[in-house]
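>>> What follows is a predicted protein model with its sequence.
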Amino acid sequence: MSEIGLIANGAVAVAGDEILAVGASDEIVGRVELAENCDVISAEHHVVTPGLIDPHTHPVFVGTREAEFEMRVAGKSYMEIAQAGGGIRATVRRVREASDEELYAAAHKTVTSLLAHGITTIEAKSGYGLSTEAEIKSLEVIRRLNELEPIDLYPTFLGAHEVPDEYRDRRADYIDLVIKEMIPAVAAKKLALFCDVFCEEGVFTIDESRAILEAARAAGMELKLHADELKSTGGAELAAELGAVSADHLMFISDTGIEKLAASHTTAVLLPGTTFALGSEKAAPARTMINKGVIVALSTDCNPGSSMTESLTMIMT
């Protein structure tokens, strides 16, 4: 985490869409012959960086949920809004109603904005379909965007983002649907590299999350986990136990969770935009994690309800 790869007084030589050389200015000037029509751009007092990587986004959605901000200002919690039919399930209803082209157009707008903010690689989740048909529709939009746009998308299946309305009284049946139908269908079409679960009180328990993730791993997917966002539930510990690629959010990570992540190769993906948007006084203990040896990354958590931003540079501040 302390090796940032800084090149002071650096230079980049570019021809067309190819980067020819990167290094100290004196070195590059000595190595590269400039054509007469070459553009020389001074970036003095600025930073030149490779394309940014956003490791946690939800770009496939229709509509936004700004009305929920007013509810939060009035004192409603994230879970109270969700239990009243808002939150993730509100977006699910919009996504299910949308045609393939409407969903693609909306996602294209979001992805284009991410690219305009300097982000050239994103992890892109489904999770606003919550039915086999709608989850596949969302993942196919991600595949289409990846084929057509100058940005790399790494798809994540997030069928366990929430329990949909029609399964509120049959959550065990929904978990069976995710494990026995959704995961095999997604794997058969090779639509996702990763599987994620929202492991949180009132959403999916530790045991439920483990069962879903183990099924996904058996189907050939790498694992990710929304963990310890609203309460400390042991999500970080589960991510480390299963060898997940990442544990995300972690605002309420326990000391044990930090120790387990530090002893693992699991990256802690922190989402300060969500902390800000939810008006939370509790932030993920980034400095403590770094000091303990945890691998830490930052992300926008770009989504329509709790972090409607495409600016990773803002997140860095």
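Sure thing, it's come through. On a predicted model such as this, the values are computed, not experimentally measured, just so you know. Numbering: from 1, shown residues only.
>>> CA only for contacts and neighbour counts going forward, please
Noted.
>>> Tell me where this protein has helices.
Remark: helices assigned in the chain by DSSP state H are 25-31, 67-73, 78-83, 88-97, 100-116, 132-148, 171-177, 183-188, 206-218, 235-242, 255-262, 272-277, 286-292, 312-316.
>>> would CSV of those with mean neighbour count and distance to residue 40 be doable?
As requested, the helices of the chain are exported to CSV (neighbours: other CA atoms under 10 Å; distance: least, CA to CA, whole Å):
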stretch, mean neighbour count, distance to residue 40
helix 25-31, 13, 11
helix 67-73, 14, 46
helix 78-83, 15, 50
helix 88-97, 20, 46
helix 100-116, 18, 22
helix 132-148, 19, 31
helix 171-177, 16, 57
helix 183-188, 18, 48
helix 206-218, 18, 49
helix 235-242, 23, 47
helix 255-262, 19, 44
helix 272-277, 20, 36
helix 286-292, 15, 39
helix 312-316, 15, 25
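>>> could the ones you listed go into a markdown table alongside distance to residue 164?
Shown next, in a markdown table, are the helices of the chain (distance: least, CA to CA, whole Å):
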| stretch | distance to residue 164 |
| --- | --- |
| helix 25-31 | 56 |
| helix 67-73 | 19 |
| helix 78-83 | 11 |
| helix 88-97 | 6 |
| helix 100-116 | 19 |
| helix 132-148 | 12 |
| helix 171-177 | 8 |
| helix 183-188 | 17 |
| helix 206-218 | 16 |
| helix 235-242 | 22 |
| helix 255-262 | 29 |
| helix 272-277 | 22 |
| helix 286-292 | 33 |
| helix 312-316 | 30 |
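>>> residues contacting residue 192?
Residues in contact with residue 192, defined by CA atoms under 8 Å, 6 or more residues apart in numbering, are 139, 154, 155, 156, 157, 186, 221.
>>> also this one, for the comparison:
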Amino acid sequence: MLIHSAAQLLTPSAQPQRGSRMGELSIIPNGAVLIEGETIAAVGESADLLRRYPNEERYDASGHAVLPGFVDPHTHLVWASDRAAEFEMRLEGKTYMEIMTAGGGIQSTVNATRSASTAELIAQTARRAQDIFALGTTTAEAKSGYGLEWTSELKQMEVLLELDRQGPLEIQPTFLAAHAIPSGFGDRPDAYVQQICAQMLPELKNWWERHASKRPLPFVDVFCEKGAFSLEQTRLIFTTAQELGFPLKVHADEFENIGGARLAIEMGAVSADHLVKTSPEEVRLFGSSSTAAVALPLTPFGLNELEYTPAKAIIAANGLLALASDLNPGTAWCGNMQFVIALACRAMHLTPAQAITAATINAAAAIQREEQLGSIHPGKQADLLVLRVDDYRHLAYRFGGNLVKDIFKKGRLYQNPC
């Protein structure tokens, strides 16, 4: 298919952008894209591609901006039930950690998720997957973490692989058994850490090699935070995971700085996420690191907090900045990357071009998929969005709606009902 006559065709660089280059969208007015199968075959001006490929099926994008599909590199997509009551508690003055200590928070969702059948989890998660796909997310990282014991954690991984198989949303799974200290281990957290290292991670690798051997190993993530997993515990889990060949991710500096970002950089993690309390010294470390700094602006928004990831400082330090939604039932039940872009521009002072870059090619790098996803270049996967508007800046200018008209995923056209 030949997509032609796009008012703006956004072709950010094929590799992640840092520093002063952050936000280079390389816009082609009246642009065109040729898709062959699941892959982008050619990119250029419409007059040229229409002349070279006169017999291709055509999609007229006149009056519309076309850009890469959004990559969301941090979601908690699979869970059961909700935590609406806790939202009310926060409005009454309870903090996230106070709710968690009282038995709410993650443990509340753990109880519901453990009780749900695989079929129930697939049904609930599939609806969320469909929703975020309609909003322009064509690939999403998605974590386990609402089981906190092997059987339930594995059940979530099975759900993620099945939903990836069903599509159209492409899912990159992450194993997050180290999301919280489960009930029964409150006074002996090291015993749970030992269970993750000695039992869960080896069993996960064996299971993955039997059931998903054609895929890369999933990420292993840890919530490194006061009240969750200490720096020492995180290092132990990371070391075990790394020895088994798993790539690493970390939740760090969301509420307090205990050194999680520094550890992630030291150990070569693919990304460190949240980074609200990251120190200026640690921000500078991202500039000489391959570890992506993933900002999740919906989380402080959802918690009604005023402090956000220091995104401009990360860019100034030459760090690799990405954006994600943190879709989850407790603090940010929202997977709308369009709203993430709009909020990042307001709360973290990114330009629209920088925010789109952080949600496409840089976000792809945060899940090690920059060679296949995140930009419109020949040889990459044909994941594209056709907007209802002719100027990409409306993605930041407007908020609360859906500006995605149509979606191409692996070359297939999905007409958006929203």
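Sure thing, it's come through. Because the structure is a prediction, the values reported are computed rather than measured.
>>> Next, the TM-score between them, please.
Between these two chains, after superposing, the TM-score reads 0.94 (TM-score structural alignment, normalised by the length of the first structure); 314 aligned residues with a CA RMSD of 1.7 Å.
>>> Without its sequence neighbours, what residue ends up closest to the residue nearest to the spatial centre of the second structure?
Centroid-nearest residue in the second structure: residue 73, 1.8 Å away (criterion: CA atoms, centre = their mean). Leaving aside its chain neighbours, residue 73 of the second structure sits nearest to residue 141 (4.8 Å; criterion: CA to CA, 6 or more residues apart in numbering).
>>> Need the counterpart of the one you found in the first structure.
Residue correspondence to the first structure (TM-score structural alignment): residue 141 of the second structure is matched to residue 123.
>>> ok, now which ones touch its match?
54, 55, 56, 57, 153, 154, 155, 156.
>>> In strands, which of those residues fall?
Judged by DSSP state E, the contacts of residue 123 of the first structure include 54, 55, 56, 57, 153, 154, 155, 156 as members of strands.
>>> ok, for residue 87 of the first structure, nearest residue in space, not its chain neighbours?
residue 81 (6.2 Å).
>>> After alignment, which residue of the second structure pairs with the one you found?
Using TM-score structural alignment, residue 81 of the first structure sits opposite residue 99 in the second structure.
>>> cool, and residue 132 of the first structure?
Per TM-score structural alignment, residue 132 of the first structure is aligned with residue 150.
>>> and which of the contacts of residue 123 of the first structure is nearest residue 295 of the first structure?
residue 55 (13.1 Å; CA to CA).
>>> what do we get in the second structure for the closest one?
Checking TM-score structural alignment: residue 55 of the first structure goes with residue 73.
>>> how near is its match to residue 187 of the second structure?
33 Å (CA to CA, to the nearest Å).
>>> What number of neighbouring residues does residue 269 of the first structure come out with?
Neighbourhood size, residue 269 of the first structure [other CA atoms under 10 Å]: 27.
>>> Need the counterpart of it in the second structure.
By TM-score structural alignment, residue 269 of the first structure lines up with residue 294.
>>> hang on, isn't its match packed against residue 319?
No. Contact criterion CA atoms under 8 Å: residue 294 of the second structure and residue 319 do not qualify, at 10.3 Å.
>>> First residue to last residue on stretch 268-276 of the first structure, what's the distance there?
End residues of stretch 268-276 of the first structure are separated by 18 Å (CA to CA).
>>> Figure out how far that stretch is from the centre of its chain.
10 Å (CA atoms, centre = their mean, to the nearest Å).
>>> How about stretch 56-65 of the first structure?
11 Å.
>>> For that stretch, buried residues please.
56, 57, 58, 59, 60, 61, 62, 65 (16 or more other CA atoms under 10 Å).
>>> Just the terminal-to-terminal distance for it.
End-to-end for stretch 56-65 of the first structure, by CA to CA: 19 Å.
>>> ok, residues contacting that stretch?
87, 91, 94-95, 98, 102-104, 106-107, 110-111, 122-128, 138, 141-142, 248, 269, 299-305.
>>> Hmm, residue 269 and residue 297 of the first structure touching each other?
Yes. Under the criterion of CA under 8 Å, residue 297 of the first structure makes contact with residue 269 at 4.7 Å.
>>> Give the intersection of the neighbour lists for the two.
Counting by CA under 8 Å, 6+ apart, the residues touching both residue 297 of the first structure and residue 269 are residue 55.
>>> Check the gap between the residue mapped onto residue 245 of the first structure from the second structure and residue 335 of the second structure for me.
Alignment note (TM-score structural alignment): residue 245 of the first structure maps to residue 270 of the second structure. To residue 335 of the second structure, residue 270 of the second structure is 22 Å away according to CA to CA.
>>> Which of those two has more residues huddled nearby?
Taking other CA under 10 Å, residue 270 of the second structure and residue 335 do not tie; residue 335 has more neighbours (28 against 21).
>>> Could you measure from the more buried one over to residue 329 of the second structure?
Residue 335 of the second structure is 11 Å from residue 329 of the second structure, by CA to CA.
>>> buried set for stretch 227-237 of the first structure?
227, 228, 229, 230, 232, 233, 234, 235, 236, 237.
>>> Check these and tell me the two furthest apart.
Most distant of those, by CA to CA, are 230 and 237, 15.5 Å apart.
>>> Residue in the second structure paired with residue 68 of the first structure?
Residue 68 of the first structure maps onto residue 86 in the second structure, by TM-score structural alignment.
>>> ok, now which ones touch that match?
Contacts of residue 86 of the second structure (CA under 8 Å, 6+ apart): 99, 104, 105, 330.
>>> Roughly how far does the closest residue to the second one other than its chain neighbours sit from residue 107 of the second structure?
Right, residue 104 of the second structure. Closest residue in space to residue 104 of the second structure, ignoring its immediate chain neighbours: residue 86 at 7.5 Å, by CA to CA, 6+ apart. Using CA to CA, residue 86 of the second structure is found at 12 Å from residue 107 of the second structure.
>>> coming back round to it: take the contacts of residue 192 of the first structure and write them to JSON lines, including distance to residue 317 of the first structure.
Formatted as JSON lines, those follow (distance: CA to CA, whole Å):
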{"residue": "139", "distance to residue 317 of the first structure": "31"}
{"residue": "154", "distance to residue 317 of the first structure": "25"}
{"residue": "155", "distance to residue 317 of the first structure": "27"}
{"residue": "156", "distance to residue 317 of the first structure": "27"}
{"residue": "157", "distance to residue 317 of the first structure": "30"}
{"residue": "186", "distance to residue 317 of the first structure": "37"}
{"residue": "221", "distance to residue 317 of the first structure": "33"}
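>>> what residue of the first structure takes the place of residue 233 of the second structure?
Using TM-score structural alignment, residue 233 of the second structure pairs with residue 208 in the first structure.
>>> separation between the nearest residue to that match once chain neighbours are set aside and residue 182 of the first structure?
Spatial nearest neighbour of residue 208 of the first structure, chain neighbours left out: residue 175 (7.5 Å); criterion: CA to CA, 6+ apart. Residue 175 of the first structure sits 10 Å away from residue 182 of the first structure, going by CA to CA.
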